[in-house]
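A.B. asks: test case, fold it:
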Amino acid sequence: MAELLVVEDDGEIAAELVQALTGHGYSVRHASTAEDAMCQAVARPADLILLDLGLPDADGVTVCRQLRARLPVETVIVVLTARTQEFEVIVALDAGADDYLTKPFRLTELLARLRAHLRRRAVVAGPAVMQFGALRIDTHARRAYVGQGEVHLRPKEFDLLAVLAASAGTAVRRERLMAEVWDDNWYGSTKTLDVHISALRRTLTDAGEDPGRITTLRGTGYRFETEARPANSSP
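C.D. replies: All right, here's what the predicted structure looks like:
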């Protein structure tokens, strides 16, 4: 049974979420403040955290960043927000969130997102181990290495890397990446894909991988190069 932590200060919304998610077979805990959320999350990590950005005692983006820094890399964070400005959502994604939902949202949409995220914690389909120069990707262990050093990737970053590497040398369309790494019924902007690709590039480059490993194909998608090329400045 997957364990969820709902971080929501509105008591009525929280009660509805806890009841609905429990009714669909999840083990659900609730925190109403950032402080309580951090204590619970660290003491007993959940599989997935639903994090409201409008908390009374701290900025939700800051809380997201702190949770990401302290929790296991496989923990999924989905932010809930009443904010409609795209840049605010992008900031949350860049702070470590894997996904977001804008209030008000439908329960069916939330449940679909949760199923997709929890499903993708499993092994990404493809070869167990892929090697490209110094870069090694182990999809069964969900680990990536550059040389002897492990590259610490967030769940969505690893999934993107695995899907792209499994089709190395060929173009992978944006629609396919969204369907395989997020969900076939994705409702939000595909800007989240660009944010995660940029983060993946930065992480690989910081670990010593050649910066041109992932090429942007404007209007199409991305290509994982079997041999790295000069850095691509596009997201």
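
A.B. asks: only C-alpha atoms for contact and neighbour calcs from this point on.
C.D. replies: Will do.

A.B. asks: can you map out the helices along this structure?
C.D. replies: 11-23, 34-43, 60-70, 86-94, 107-119, 155-166, 174-177, 191-206 (DSSP state H).

A.B. asks: give me whichever of the ones you listed is most buried.
C.D. replies: For the helices of the chain, the largest average neighbour count (mean count of other CA atoms under 10 Å) is found in helix 155-166, namely a mean of 22.

A.B. asks: could the helices of the chain go into a markdown table alongside distance to residue 227?
C.D. replies: Below are those laid out as a markdown table (distance: least, CA to CA, whole Å):
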| stretch | distance to residue 227 |
| --- | --- |
| helix 11-23 | 46 |
| helix 34-43 | 40 |
| helix 60-70 | 32 |
| helix 86-94 | 28 |
| helix 107-119 | 31 |
| helix 155-166 | 12 |
| helix 174-177 | 21 |
| helix 191-206 | 14 |
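
A.B. asks: nearest to residue 144, of those?
C.D. replies: Among the helices of the chain, the nearest to residue 144 by CA to CA is helix 155-166 (7.9 Å).

A.B. asks: one more sequence to fold, the one below, so I can look at both together:
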Amino acid sequence: MRILVADDDPQIVRALRLTLQSVGYEIVTAADGPEAIRLAASTHPDIVMLDLGMPALDGVDVIRAVRGWSDVPILVVSGRTGSADKVEALDAGADDYVTKPFAIDELLARLRALGRRRGGIESVAVLRIGECEIDLAAKAVLRGGERVRLTPTEWRILEQLARAEGRLVTRAELLTELWGTAEVRDTGYLRIYIAQLRKKLEPDPASPTHILTEAGMGYRLVADA
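C.D. replies: All right, here's what the predicted structure looks like:
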């Protein structure tokens, strides 16, 4: 298995590399948050192991970014021992949490457990629709290299559609994502947001070919092949 180790402490990285390689793992390393996200997208690790206190981008933000396109198991290995830190990391999408200093035997056991659960659904980090690129890792949309400005709500809708690319996302699922409950009365706001997304992303918003309506059910995003 390939493990991405993201930690800014070179001594810890060296120790983990030697230990994990000795038991047969292939190791890729990152020294800061942005590099961790880039390598998670480009090297397709079987497990991501990361510290929370990294330069440039906090580990929790890395977890959220990776979860934008991947279900790869994530093991946090951190010196932060507070329960609030653990809860935040797990709520962001981490699968397990080990505090430093750690016992190697325990760490290896947790890696084996996560390895048995690997193989979840994973999609590409970048989707293309017409002239636009949806970058799920960077949480951005580009058209001709220029960033398309989306509101936070527009991005949340687009991200959910993109993560389910090709599959139906029901109105109830979108409403739950936006407002925390599927019971919220839909007063047309969802249709307005979808129309705004089409205006910004579709080649012909009046005849959409990528953000499609499934009558009476919800919406589907179809990316270019």
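
A.B. asks: quantify their similarity with the TM-score.
C.D. replies: Once superposed, the chains reach a TM-score of 0.53 (TM-score structural alignment, normalised by the length of the second structure), with 132 aligned residues with a CA RMSD of 2.7 Å.

A.B. asks: which one of the helices of the first structure lies nearest to residue 224 of the first structure?
C.D. replies: Closest to residue 224 of the first structure of the helices of the first structure is helix 155-166 (CA to CA; 5.5 Å).

A.B. asks: so where in the second structure does that closest one end up aligned?
C.D. replies: For helix 155-166 of the first structure, there is no aligned range in the second structure, judged by TM-score structural alignment.

A.B. asks: what's the angle from that helix to helix 107-119?
C.D. replies: If you take axes from the mean of the first three to the mean of the last three CA atoms, to 10 degrees, helix 155-166 of the first structure sits at 60 degrees to helix 107-119.

A.B. asks: which secondary structure elements does helix 155-166 of the first structure sit against?
C.D. replies: Here helix 155-166 of the first structure touches helix 191-206, strand 221-229, going by 3 or more CA pairs under 8 Å, 6 or more residues apart in numbering; DSSP states H and E.

A.B. asks: the same query, at a cut-off of 6 Å, please.
C.D. replies: Helix 155-166 of the first structure is packed against no helix or strand, with contacts defined by 3 or more CA pairs under 6 Å, 6 or more residues apart in numbering; DSSP states H and E.

A.B. asks: how far does it sit from its chain's centre?
C.D. replies: Distance of helix 155-166 of the first structure from the chain centroid (CA atoms, centre = their mean, to the nearest Å) equals 11 Å.

A.B. asks: doesn't residue 133 of the second structure lie inside a strand?
C.D. replies: Yes: assessed with DSSP: H, G, I helix; E, B strand; the rest coil, residue 133 of the second structure lies in a strand.

A.B. asks: which residues does residue 5 of the second structure contact?
C.D. replies: Residues in contact with residue 5 of the second structure (CA atoms under 6 Å, 6 or more residues apart in numbering) are 29, 49, 50.

A.B. asks: one more pass at 7 Å, please.
C.D. replies: 27, 28, 29, 30, 48, 49, 50 (CA atoms under 7 Å, 6 or more residues apart in numbering).

A.B. asks: which residue is the nearest non-sequential neighbour of the first one?
C.D. replies: Taking CA to CA, 6 or more residues apart in numbering as the measure, residue 27 of the second structure lies nearest to residue 3, with 5.1 Å between them; neighbours along the chain are not counted.

A.B. asks: same check on the fourth one?
C.D. replies: Nearest in space to residue 30 of the second structure, with sequence neighbours left out and distances taken as CA to CA, 6+ apart, is residue 6 at 4.5 Å.

A.B. asks: what about the strands in the second structure?
C.D. replies: Along the second structure, the segments classed as strands by DSSP state E run 2-6, 26-30, 47-50, 74-78, 96-99, 126-129, 132-135, 140-143, 146-147, 169-170, 211-214, 218-221.

A.B. asks: post-alignment, the first one versus the first structure, mean distance?
C.D. replies: I take that to be strand 2-6 of the second structure. On superposition with the first structure, the mean distance recorded for strand 2-6 of the second structure (mean CA distance after the TM-score superposition for the first structure) is 0.4 Å.

A.B. asks: next, the angle from that strand to helix 59-66.
C.D. replies: Going by the same axes, to 10 degrees, strand 2-6 of the second structure makes 140 degrees with helix 59-66.

A.B. asks: isn't residue 60 of the second structure up against residue 89?
C.D. replies: Yes: under the criterion of CA atoms under 7 Å, residue 60 of the second structure makes contact with residue 89 at 5.7 Å.

A.B. asks: now do the contacts for the residue nearest the centre of the first structure.
C.D. replies: Centroid-nearest residue in the first structure: residue 98, 2.7 Å away (criterion: CA atoms, centre = their mean). Each residue near residue 98 of the first structure by CA under 7 Å, 6+ apart is listed here: 76, 77, 78, 156.

A.B. asks: farthest-apart pair in those residues, please.
C.D. replies: 78 and 156 (11.8 Å).

A.B. asks: on that earlier part again, pretty sure the residue nearest to residue 27 of the second structure sits against residue 30.
C.D. replies: No: Residue 3 of the second structure lies out of contact with residue 30 (CA under 7 Å); the separation is 10.9 Å.

A.B. asks: of the two, who's got more company?
C.D. replies: Applying other CA atoms under 10 Å to residue 3 of the second structure and residue 30 shows that residue 3 carries more neighbours, namely 24 against 20.

A.B. asks: if I look at the more buried one, how far off is residue 57 of the second structure?
C.D. replies: Going from residue 3 of the second structure to residue 57 of the second structure by CA to CA, to the nearest Å gives 20 Å.

A.B. asks: next: residue 19 of the second structure.
C.D. replies: 26 Å.

A.B. asks: can you check residue 141 of the second structure too?
C.D. replies: 20 Å.

A.B. asks: what about the two, which has more around it?
C.D. replies: Neighbour tally, residue 141 of the second structure and residue 57, criterion other CA under 10 Å: the higher count belongs to residue 141, 23 against 16.

A.B. asks: how near is the equivalent of residue 85 of the second structure over in the first structure to residue 79 of the first structure?
C.D. replies: When the first structure is aligned by TM-score structural alignment, residue 85 of the second structure is paired with residue 88. Here the criterion is CA to CA. By it, residue 88 of the first structure lies 11 Å from residue 79 of the first structure.
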